[in-house]
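Visitor: Next comes the sequence, and after it the predicted model I'd like to discuss.
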Amino acid sequence: MTRNMEGDTTSAARIVVIEDDAPTRAAFCAAITRDPQLALAGAAGDHDEALPLIVAGEYDVLLVDINLGTRKSFDLIELSRANHEARIMVISVLGDEDSVISAIEAGADGYILKDGAFADLGQPIAQVLAGEAPISPGVARHLLRRFQPSTMAGSDAESVALSRRERQVLTEFARGASYKEVARKFDISLHTVGDYVKTLYRKLQVNSRGAAVNKALKAGMIEL
């Protein structure tokens, strides 16, 4: 059970929205309020307003934009990742490689471009809560192009031993597959997929699926 902004007990997932554009922030908050599976736990329009919400940590998902006025949100993402178990999803108009990579390296679990984001926030939030990594196709293309194995040194690969199946699972994630799609492809349970993910996180010393994919591609551990 969780607690919403009014203090009422609810089983809905608690969401904090960090967005500097007031109309966009209002639209996100309205979409969350309409969804019975979600509860708005807080909202902020700039870095200073966001900081106490993140320090308090009373949320299950942090929904955050990259640009917060004159500042970026990467340090807020890092702060949340370091101190809370909450999932972190970026929703931004910025889809350039530097923004995407910086957000994922800071600890973001998903990265959604704002095109179409207002229609159904419930689906990507449900995905990120389930341990998946919702990523817009345009963002995925940036990741794959940035981390082509042929352009990266493979020295890190020698220090991390991944099993054949671990490499297969990670490759499917790099191609954008969901947990369910991976389970179906290899005829294994969702629980088993989750076990593989935990092992990959431990071996690669990361804490998100996106970071695992990035590190593996960069080091040449997997090929697409």
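Guide: Yes, it's here. Residues are numbered from 1 along each chain as shown.

Visitor: hey, let's count contacts and neighbours off CA atoms from now on
Guide: OK.

Visitor: What helices and strands are in contact with the host helix or strand of residue 28?
Guide: Following DSSP states H and E, the helix or strand that holds residue 28 is helix 22-34. Identification of packing neighbours for helix 22-34 by 3 or more C-alpha pairs under 8 Å, 6 or more residues apart in numbering; DSSP states H and E yields strand 13-18, strand 38-44.

Visitor: One more to weigh against that first structure:
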Amino acid sequence: MIKVLVADDHKIIREGLCNMLDAEPDLKVVGAASNGREALALARKLSPDVVIMDISMPELNGIEATRQIRAEAPQAAVIALSMYADKRYVLGMLKAGVAGYLIKDCAFEELARAVVVVHRGETYLSPAIADTVRKVLVTRIDQDPLTRVEELTERERQVLQMIAEGIKTKDIAESLHISVKTVETYRSSIMQKLGLFSVAELTKFAVREGITPP
């Protein structure tokens, strides 16, 4: 029996996926998360075999959640299930360590098949992103002058996402259990590393890099 964790911030999609996956004879949904931080906590607690991960989620996006899950629960294979076929999102998830990437308009049968494939230790990429993946392989990340997100620490990427989502400094501090001054220090560090000098520029950068949805 393959244990599956589903992470998606849209309740109707999350519940629908759980119901359909549970109906498969060889699959069992062990948990469902509404954001990346919850997905990470459940991956630690439940030790799933496969995690189905949305990319655009509040607090901790799918890329960062995947990166941390792969570091802390390496037995879990992650499948990105997203509405985005854009290079930034595909590249971000591939670098984070996903074993599969599917577009949300795929048939459920394809998703169920992908779960079995990645559980075997193989890779499953939707035909819909084949051309994007080819371009990603041709253009190496370290040759892309637009990509500077790698310079940020894990916490800085999380703070950047929350800033770009319009969350107030005080609320960021409360959510991350740190002081307002620490949030401001992170923001200054992010701006210095990226060479950006306003919240508007940070937001534009976060959208372009796939850290937060447009």
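Guide: Structure's in. What do you need? Predicted, not measured: the structure shown is a model, and the values here were computed from it.

Visitor: re the thing from before, in structure 2, what range does the helix holding residue 28 of structure 1 match?
Guide: Residue correspondence for helix 22-34 of structure 1 in structure 2, counting by TM-score structural alignment: residues 11-23.

Visitor: Pull out the buried positions in that stretch.
Guide: The neighbour-count criterion (16 or more other C-alpha atoms under 10 Å) identifies 14, 17, 18, 21, 22 as the buried residues of stretch 11-23 of structure 2.

Visitor: Now the helix holding residue 28 of structure 1 on structure 2. Mean distance?
Guide: For helix 22-34 of structure 1, the mean distance from the matching residues in structure 2 following superposition reads 0.9 Å, by mean C-alpha distance after the TM-score superposition for structure 1.

Visitor: Give the equivalent position in structure 1 for residue 113 of structure 2.
Guide: In structure 1, residue 113 of structure 2 lines up with residue 123, judged by TM-score structural alignment.

Visitor: how about residue 129 of structure 2, what's its partner in structure 1?
Guide: In structure 1, residue 129 of structure 2 lands on residue 139 (TM-score structural alignment).

Visitor: Go ahead and confirm that match touches residue 100.
Guide: Yes: applying C-alpha atoms under 8 Å, one finds residue 139 of structure 1 in contact with residue 100, separated by 7.0 Å.

Visitor: quick one on the thing from earlier: so the match of residue 129 of structure 2 belongs to a helix, correct?
Guide: Yes: going by DSSP: H, G, I helix; E, B strand; the rest coil, the assignment for residue 139 of structure 1 places it inside a helix.

Visitor: how many other residues sit next to the closest residue to it other than its chain neighbours?
Guide: Closest residue in space to residue 139 of structure 1, ignoring its immediate chain neighbours: residue 95 at 6.0 Å, by C-alpha to C-alpha, 6 or more residues apart in numbering. Residues near residue 95 of structure 1, counting by other C-alpha atoms under 10 Å, number 19.

Visitor: any idea whether residue 95 of structure 1 is helix, strand or coil?
Guide: Under the three-state scheme (three-state DSSP), residue 95 of structure 1 adopts coil.

Visitor: Residue 116 of structure 2: what's it in contact with?
Guide: Contact criterion C-alpha atoms under 8 Å, 6 or more residues apart in numbering gives residue 2 as the residues in contact with residue 116 of structure 2.

Visitor: contacting residues for the most centrally placed residue in structure 2?
Guide: Relative to the mean C-alpha position of structure 2, the nearest C-alpha, by C-alpha atoms, centre = their mean, is the one of residue 62, at 1.3 Å. Residues near residue 62 of structure 2 by C-alpha under 8 Å, 6+ apart: 36, 53, 54, 55, 56, 80, 93.
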